[in-house]
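K.L.:
Dropping a prediction and its sequence here:
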Amino acid sequence: MDSTPHPSPARALAAARLVIFDCDGVLVDTERIGPKVVAAMATEAGWPLTPHDVLEKFLGTPEPYLLAQVRAHATVPVDDSWLVEYRRRVAAAFDAAPHTMPGVVQLLDALDAGSIPYCVASSGSHPRIRHSLTATGLWERFAGRVFSADDVREGKPAPDLFLHSAATLGVPPAECLVIEDSPAGIRAAHAANIPVLGYTGGPTPAAWLADASAGTLADLHELTV
C-alpha cells in the first residue's frame, strides 16, 4: 500500500480541472442491486455465488468480463442472452426505487457553480448508463460527456477508459480527479496517472479502496461544505 500522505478530498477536488465520475455506486444507487441479480443468475446457471462474492469478483469490471466468467463456471450453456436478461432484471429492480447516491446533486451543483466540468466513465454499457441517469434525473447533466467501457479496447482496471475521457474533453490526466467505488476503478486511475478519490458511501468496504491516491470519503456532502 502507498504510504504517501493523501491530500484531503476537498483539496483534491479544488485542484481538478475535470471530475470523472464512475456511475454505479457513485452517482446512482445500483451497486446494492447488481450483485444480488448476478448472484441469483449465476446460481441459476450452476455457479453458486453470494452477493458478497459478486462484489469481490466483479465490482467495477466490464460486463463482457462478467459474462465470460459466468460462461466459464456455469454448468448449463450461457449465451449472450444472459447479459440481456441481467440488464433487464437490474433495470426493473432499479426502476422500482431509483435513487442517486447521497450528496450527488449538491456536488454537481457546486461543480456547475465553480465552472468545473465533469463526466461519467463507467464499466456499464451506454444503454445501461443512460437508463440509470435518466431514471434519476441526471441524464441532461451528463449528456455528451458519457463514456463507457464499450468505447475502448480494455475496460477497468486498464487505464483506457479514463485516458479516453480525459483526452476527449481536453484535460491532461494529472489535472483530472476520478471518483470511484471499486478496486478495479482505483487501479485504472493509478494506471492512467489520474488522482482518484475512493467513495465508500455504498456497499464497498473502505479497506478495498485504501490505495486511492486522493484518500477516501463516505459522504459526498463533505465536498460541498
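P.N.:
Looks like it arrived, so ask away. It should be emphasised that the depicted structure is a prediction, and the values quoted were computed from it without experimental measurement.

K.L.:
From here on, just use CA atoms for contacts and neighbour counts.
P.N.:
Will do.

K.L.:
What segments of this structure are strands?
P.N.:
18-21, 118-122, 146-148, 176-180, 196-199, 216-217 (DSSP state E).

K.L.:
can I get the ones you listed in CSV with mean neighbour count and distance to A210?
P.N.:
Output for those, formatted as CSV (neighbours: other Cα atoms under 10 Å; distance: least, Cα to Cα, whole Å):
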stretch, mean neighbour count, distance to A210
strand 18-21, 24, 18
strand 118-122, 25, 21
strand 146-148, 23, 25
strand 176-180, 29, 12
strand 196-199, 28, 8
strand 216-217, 22, 7
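
K.L.:
mind putting these in JSON lines, distance to A207 included?
P.N.:
Below are the strands of the chain laid out as JSON lines (distance: least, Cα to Cα, whole Å):
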{"stretch": "strand 18-21", "distance to A207": "20"}
{"stretch": "strand 118-122", "distance to A207": "22"}
{"stretch": "strand 146-148", "distance to A207": "26"}
{"stretch": "strand 176-180", "distance to A207": "14"}
{"stretch": "strand 196-199", "distance to A207": "10"}
{"stretch": "strand 216-217", "distance to A207": "10"}
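
K.L.:
Can you check which of the ones you listed gets nearest to R130?
P.N.:
strand 146-148 (8.5 Å; Cα to Cα).

K.L.:
list the helices and strands the closest one packs on?
P.N.:
Using 3 or more Cα pairs under 8 Å, 6 or more residues apart in numbering; DSSP states H and E, the elements in contact with strand 146-148 are strand 118-122, helix 126-135, helix 160-168.

K.L.:
May I see the buried residues of the longest one?
P.N.:
Right, the one you point to is helix 126-135. Of all the residues in helix 126-135, those buried under the rule 16 or more other Cα atoms under 10 Å are 128-133, 135.

K.L.:
Comparison target below:
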Amino acid sequence: MTPELVVFDCDGVLVDTEHATATIIAESFTHYGLPLNGGEVADLFTGGTMDTVMAEGKRRGADLPDSWLDEVYGLIYARLAQGVDVFDGVFQILDALVEAGVPHYIASNGTMQKMRLSLRPSGLWDRFDGRIMCREDYLPKPDPAMILHAIAQTNVDPRKTVMIDDSTAGCSAGIAAGVRTIGFATEGQDADLAALGAEVANSMAQVQQLILN
C-alpha cells in the first residue's frame, strides 16, 4: 500500500556523513584525553545530539573545554563542505514519491547548517523545498515531535506514514509516533533496529520495494 507520507532521517540515510563525523569526533576526543576510534564513536553516539555526545565524552573522561561544541562543529562543517556521497537509490525513491504524489520530509537530530552543507551540493536540499526539520526547532529523536509535526502538516493517517532511520533513536521515534518504521541498516545495526520493532532494509532500493510495491 502506497504511504501517504514518508519521513527520512538525513545522516546515514540520505547522505553518508556518519563516517566523516565519527572520525572527527574520535580525533577530538583522543586529543582531549579519551582515545577512541571512529567505529567506537559510531557505536556509541549514532543518532544522538552533539550535546549528548559532549556530556557522555566528559563522563568517560574527556577533558572537553566549554567551547568544544563550537570547535567540533567547525571541523565537521569544514569536512562536509568538501562534499559527501548520496546513498545509492535516494534519487530514484524520491522520484517515485513525487510521481505517486507522496509528500516527504526530513527529520534530523543535526543542525540546519549541517544539512545545508551536506545536502546542497547534490541538490537534495532543494528537492525537499523547506520540508526539513531539525532538533534546533523540535525535541530531538527519540522524541516523536518532528514526525508528529510532519503528520499534522500533511493531515495524514499515522498508520499510513513511513519513517526511515538508521539509528535506534530515530527508529524509537517512529515507533513512538505510531508509524511504520524502517531501519536503514548499512553498518550492521540490523539486530538493534529490528529489536525495536522496525522493519530492516539494507539499501534504498529495498526500502522502495517495501513501501512502493
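P.N.:
Good, I have the coordinates. The structure displayed is predicted, hence computed values, not measured ones.

K.L.:
picking up where we left off before, what's the closest of the helices and strands packed on strand 146-148 of structure 1 to D95 of structure 1?
P.N.:
Nearest of those (Cα to Cα): helix 126-135, 6.9 Å.

K.L.:
Centre of the chain to that closest one, how far?
P.N.:
Distance of helix 126-135 of structure 1 from its chain centroid, counting by Cα atoms, centre = their mean, to the nearest Å, is 13 Å.

K.L.:
mean per-residue distance, that helix to structure 2?
P.N.:
Taken over the aligned residues, the distance from helix 126-135 of structure 1 to structure 2 averages 1.3 Å (mean Cα distance after the TM-score superposition for structure 1).

K.L.:
other SSEs contacting that helix?
P.N.:
helix 81-96, helix 139-142, strand 146-148.

K.L.:
quick one: the second one aligns where in structure 2?
P.N.:
Helix 139-142 of structure 1 lines up with residues 125-128 of structure 2 when matched by TM-score structural alignment.

K.L.:
Run through who's touching that stretch.
P.N.:
Stretch 125-128 of structure 2 is contacted by residues 104-106, 115-116, 119-120 when judged by Cα atoms under 8 Å, 6 or more residues apart in numbering.

K.L.:
Going by neighbour count, list what's buried in that stretch.
P.N.:
125, 127.

K.L.:
swap in stretch 97-116 of structure 1?
P.N.:
98-105, 107-108, 111.

K.L.:
Just checking the distance from that stretch to the centre of its chain.
P.N.:
15 Å.

K.L.:
Just list the residues touching L220 of structure 1, thanks.
P.N.:
102-104, 107, 201.

K.L.:
which of the residues you listed does structure 2 keep?
P.N.:
Using both residues aligned by TM-score structural alignment, their matches' Cα atoms under 8 Å, structure 2 keeps these contacts from the contacts of L220 of structure 1: 102-104, 107.

K.L.:
Pick out whichever of these sits closest to V152 of structure 1.
P.N.:
When the kept ones among the contacts of L220 of structure 1 are compared against V152 of structure 1 (criterion: Cα to Cα), the nearest one is V104, at 26.4 Å.

K.L.:
Identify the residue of structure 2 aligned to the closest one.
P.N.:
Aligned partner of V104 of structure 1 by TM-score structural alignment: V90.

K.L.:
coming back round to it: make JSON lines from the buried residues of stretch 97-116 of structure 1 and add distance to L161 of structure 1 to it.
P.N.:
Putting the buried residues of stretch 97-116 of structure 1 into JSON lines (distance: Cα to Cα, whole Å) gives the following:
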{"residue": "P98", "distance to L161 of structure 1": "26"}
{"residue": "H99", "distance to L161 of structure 1": "25"}
{"residue": "T100", "distance to L161 of structure 1": "23"}
{"residue": "M101", "distance to L161 of structure 1": "22"}
{"residue": "P102", "distance to L161 of structure 1": "25"}
{"residue": "G103", "distance to L161 of structure 1": "25"}
{"residue": "V104", "distance to L161 of structure 1": "22"}
{"residue": "V105", "distance to L161 of structure 1": "24"}
{"residue": "L107", "distance to L161 of structure 1": "23"}
{"residue": "L108", "distance to L161 of structure 1": "21"}
{"residue": "L111", "distance to L161 of structure 1": "22"}
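
K.L.:
closest to L217 of structure 1 among the contacts of L220 of structure 1?
P.N.:
Closest to L217 of structure 1, out of all of the contacts of L220 of structure 1 and judged by Cα to Cα, is G201, at 7.3 Å.

K.L.:
Nearest spatial neighbour of that closest one, chain-adjacent residues omitted?
P.N.:
Nearest residue to G201 of structure 1, sequence neighbours excluded (Cα to Cα, 6 or more residues apart in numbering): A218, at 4.2 Å.
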